[in-house]
Structures are given as structure tokens and as C-alpha cells.
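A.B. asks: structural data only, the sequence is not supplied:
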């Protein structure tokens, strides 16, 4: 940071004035935006869903494998949703777990689209590459983000409240949330490009 100020002049701007934004960018150096950030922070996801999706895309949730890596003692390192002898990590919890897979199969039927089973970033990349209109990509990314959020919530309820959440309840929650969010934009020009798809989800 000492190199930013030389000979009485601030070097990150032409006129020598200090700008927080310039300093922030310099501190970041070459750090770019997270890939598929536009889908993660899309308008159709609720803010709390965006945040959890952002963490999962970077594999930063405090799953049991990460807790063990930090030296945090767990009663059991196994997944509590499928009750199998499987270590709870991001890949298992959101891709391989039978509980999460059961939810995703029903959600795919509701959407009328099949999305390959892969980690969250792989799923977002797949959605981004599809030749769908922007609104359809955002809707399907929001559905995926809601699945991530409610899976994490169900996991936490099982661990901390002793409550087992049935997959049917999660499916209903995802559908309810997405219908409400879609309803906010259904009259937009962008929505008109995939109105048949949106109406299928909403009615």
C-alpha cells in the first residue's frame, strides 16, 4: 500500500485524489467475479437463498467435513438427511444424497426440464450455456438455489431441532416461493419470451 502514495501524490488516480473504489480494486488485484455470479445474484432468488447459494458455489458452508477439518468435534460426520454411512460434504449433501435427489426428481417433472446431476457450480454453468431466454435461465437457477436453501434448512432442522422434513414439504416450499417471485415479473417484456414455461410453473 505504501507504493500507492509517492512524492506527495496518490498514484491510483490521475489527479492524485484518494478514492475508496480505486483502493478496493487495487487490494483485490486480479481477483475476478465468481463465475455465474449473475445467476447466483438473480432477481428471482430471495436474498437469503442467494447468500446460501453463493456459499455453496464456493463450497464454503460449514458442512461436517469442513468442521472436522477445522478440528471441530461432531457427534457424527454422516449425512442426517439420508441416514446413510456417508460423510456430509457439499457434493454428498446437494448432489448424491437420496433425500436431495428425490426432491430434485420431482422438481424436474414440475419444470419439464432435466438438469444433469453435478455440483452447484457445474449446474449453474450448464444453465448458463443453455440457449434459453434470460428469464428462463434465471428461473431455473432460482429453482436450483431454492432447492439448495431448503436442503440446508432441512439438514439444520434435523440436527438442531430434531425435526425431520419430508421431501413433499420442501417441494411445496420451492413451488410456493418461485410462484410468488415469478408473479412479480410475469408482466415484463423479458417474461413474455418464455410465457408458456412460466405459466406452466405458476398454474
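C.D. replies: Perfect, thanks for sending it. What you see is a predicted model; the values in this text were computed from it and never measured. Residues are numbered from 1 along each chain as shown.

A.B. asks: alpha carbons only for contacts and neighbour counts from here, please
C.D. replies: OK.

A.B. asks: which strand or helix spans residue 50?
C.D. replies: Assessed by DSSP states H and E, residue 50 sits inside helix 47-57.

A.B. asks: other SSEs contacting that helix?
C.D. replies: Counting by 3 or more C-alpha pairs under 8 Å, 6 or more residues apart in numbering; DSSP states H and E, the packing neighbours recorded for helix 47-57 are helix 37-40, helix 120-129, helix 134-160.

A.B. asks: quick one: list the elements packing against the shortest one.
C.D. replies: This points to helix 37-40. Using 3+ C-alpha pairs under 8 Å, 6+ apart as the contact definition, the elements that helix 37-40 packs against are helix 47-57, helix 134-160.

A.B. asks: the following helix or strand past the first one: how far from the chain's middle?
C.D. replies: If I follow you right, that is helix 47-57. Remark: after helix 47-57, the chain's next helix or strand is helix 64-69, criterion DSSP H and E. Averaging C-alpha positions (C-alpha atoms, centre = their mean, to the nearest Å) puts helix 64-69 20 Å from its chain's average.

A.B. asks: show residues contacting the helix or strand just after helix 64-69.
C.D. replies: Per DSSP H and E, the first helix or strand lying C-terminal to helix 64-69 is helix 90-91. Residues from elsewhere that reach helix 90-91 (C-alpha atoms under 8 Å, 6 or more residues apart in numbering): 56, 59, 61, 63, 119.

A.B. asks: A further structure is provided below for comparison with the first:
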């Protein structure tokens, strides 16, 4: 955002603030070569520091990064550099998914959930075994797909919804799962809601020593999905999508 002020000075934008700058801080030479003096205000010195960071984006006082002109978003992308888009991006950030479930999915995609195995690797004094069943190390893969409790949740969810979720590589399945836009959205939301609710149960088991029955968890996930479907604008859906929604067991 400060870069926008730098750009205004660089192009001598017609504005009261730029006129004030020119009156109080005479450039005397090219703005790109100018330097703040020792008696300049802290705000003006900050502008110069930002100018130095962005200097490579200018040629003869013109911002070359964006032909249409400077924008903070474009400058941010330029400073950040080009990064490949991960294949799971459209799954995790699907607008069918509740915001708290999206964040959960983002952590899952980065393998950043603090399972017992992760805490153990941090040097914390914890038992590395799965807190839900205690038969194997509590990794993400085990907790959500191999643990007997999670598998029962998935089985109960299939009974409640009629939609079968995979027991491994769940993000890969979502990415390559064919179907109409609404079908993909519902399945993505179902997956993220399942991850969220299983994680919640693990935390309750750890901190409160309580654990719901798998069928009850599956019903909570189904209720989440009912709410999401009711909130959606049906006028934008095709007849095929509406027919598919009407055929779901939990609607």
C-alpha cells in the first residue's frame, strides 16, 4: 500500500498530497535517485525504504510490472514471485465448504495438523499412539483413514448420505472426482466436514475424555451438509444438478 504512494510521486500524480510532497520535499533530481535526508520525517523515510525495494520494477520512473498501472495486489504478486498452483487448491477453497472446514483442509493438505506423532517430533513428552484407538502411531494418514474409529465414521456416513468416500488419498480423489459442479462441491464439502469433525472428536477425547459414537458424528456431518445445501442459490443450478441433490438420502 505504501508502494502506491511511491508510485504517485514517481508519476507525479495530480493530487493534493503529491503537490504537498513536491512543496515540502523538493526532489531536485529524479525521484528514483533521490534519497531521504536526516531531517526527513519517519513517514517520508519509510516511503524511501519502500521505493528502494520496488526500484527494480521501475524503468525511467514508469512501473513496468503491470502495463495497466500500479496496484497493491499486482505488486504483492511480483514481490512474492511465481509459484506453481497446487492441484488441491480448488478443492480446499471450494465455496461449498464452510470457512472453518476450509482452514482445516488447508492444514491437512500441508500435513500441518498437530497429531501425536508431530508433537513427538517437536520434542514434546507425549505418547505417539493414536488417542482414539491406540493401536498405531497417530499420523494424519492413520487418524483419518486407518483408525478403526474414523473408518466407522466413514462407513456410517455412507449409510447416512449414500455417498461413499475413499479411505486413502482423499484430496487426490476430490481433485480427480468427475461430475457436475454441484456434485463436486457437495463431495468436497462432505470431505472437509468429515476431516473437521473427526479432528474435533480427537481433541475432545484428548482434553475432555469424551468420544461420540461414529454414527452420531456421521449425523452431525449430514446436518452440516443439509444446512449448506439449503443456503445455496438453487436458481443457478441446472435441472440435472437439482435432480441429483433431490436424490441424496439425507435431503
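C.D. replies: Perfect, I can see it now. Quick caveat, the model's predicted, so the values are computed rather than measured.

A.B. asks: TM-score of the superposed pair?
C.D. replies: Superposed pair, TM-score by TM-score structural alignment, normalised by the length of the first structure: 0.84. Supporting alignment: 197 aligned residues with a C-alpha RMSD of 2.3 Å.

A.B. asks: re earlier: just send the helices and strands packed on helix 37-40 of the first structure back as CSV, with distance to residue 175 of the first structure and mean neighbour count too.
C.D. replies: Formatted as CSV, those follow (distance: least, C-alpha to C-alpha, whole Å; neighbours: other C-alpha atoms under 10 Å):
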stretch, distance to residue 175 of the first structure, mean neighbour count
helix 47-57, 14, 19
helix 134-160, 8, 21
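
A.B. asks: quick one: residues contacting the residue nearest the centre of the first structure.
C.D. replies: Of all residues in the first structure, the one closest to the mean position by C-alpha atoms, centre = their mean is residue 53, 2.0 Å from it. Contacts here follow C-alpha under 8 Å, 6+ apart; on that basis residue 53 of the first structure touches 40, 145, 148-149.

A.B. asks: distance of residue 45 of the first structure relative to residue 172 of the first structure?
C.D. replies: 16 Å (C-alpha to C-alpha, to the nearest Å).

A.B. asks: and the two? Which one has more around it.
C.D. replies: residue 45 (25 against 12; other C-alpha atoms under 10 Å).

A.B. asks: the more buried one contacts residue 142, correct?
C.D. replies: Yes. Using C-alpha atoms under 8 Å, residue 45 of the first structure makes contact with residue 142 at a distance of 5.1 Å.

A.B. asks: ok, and the most crowded of the contacts of helix 90-91 of the first structure?
C.D. replies: Busiest of these [other C-alpha under 10 Å] is residue 56, holding 23 neighbours.

A.B. asks: show me the contacts for that one.
C.D. replies: Residue 56 of the first structure sits in contact with 90, 120, where contact means C-alpha under 8 Å, 6+ apart.

A.B. asks: again with residue 228 of the second structure
C.D. replies: Residue 228 of the second structure sits next to 96-98 when contact means C-alpha under 8 Å, 6+ apart.

A.B. asks: just tell me what residue 170 of the first structure corresponds to in the second structure.
C.D. replies: Residue 170 of the first structure maps onto residue 217 in the second structure, with residues paired by TM-score structural alignment.

A.B. asks: is it true that that match touches residue 153?
C.D. replies: Yes. Residue 217 of the second structure is within contact range of residue 153, at 6.7 Å (criterion: C-alpha under 8 Å).

A.B. asks: how about the equivalent of residue 164 of the second structure over in the first structure: what's its closest non-neighbour residue?
C.D. replies: Taking TM-score structural alignment, the alignment pairs residue 164 of the second structure with residue 114 from the first structure. Among residues not flanking residue 114 of the first structure along the chain, residue 108 sits closest, at 5.6 Å (C-alpha to C-alpha, 6 or more residues apart in numbering).

A.B. asks: make sure that neighbour is indeed in a helix.
C.D. replies: Yes. Assessed by DSSP: H, G, I helix; E, B strand; the rest coil, residue 108 of the first structure belongs to a helix.

A.B. asks: on that earlier part again, out of the contacts of residue 53 of the first structure, which is nearest to residue 29 of the first structure?
C.D. replies: For the contacts of residue 53 of the first structure, the residue nearest residue 29 of the first structure by C-alpha to C-alpha is residue 40; the value is 22.8 Å.

A.B. asks: wait, what's in contact with the closest residue in space to residue 163 of the second structure that isn't next to it in sequence?
C.D. replies: Once flanking residues are discounted, residue 163 of the second structure sits nearest to residue 157: 7.6 Å by C-alpha to C-alpha, 6+ apart. Listed by C-alpha under 8 Å, 6+ apart, the contact partners of residue 157 of the second structure are 163-164, 215, 218-219, 221-222.

A.B. asks: how much does the strand or helix carrying residue 171 of the first structure stray from the second structure?
C.D. replies: Assigned by DSSP H and E, residue 171 of the first structure belongs to helix 167-183. When the second structure is overlaid, helix 167-183 of the first structure sits 0.9 Å from its aligned residues on average, using mean C-alpha distance after the TM-score superposition for the first structure.

A.B. asks: what's the helix or strand following that helix in contact with?
C.D. replies: Sequence order places helix 189-192 as the next helix or strand after helix 167-183 of the first structure, per DSSP H and E. The contact list for helix 189-192 of the first structure (C-alpha under 8 Å, 6+ apart) reads 133-135, 185-186, 198.

A.B. asks: and residue 166 of the second structure, how many neighbours?
C.D. replies: Residue 166 of the second structure: 14 surrounding residues under other C-alpha under 10 Å.
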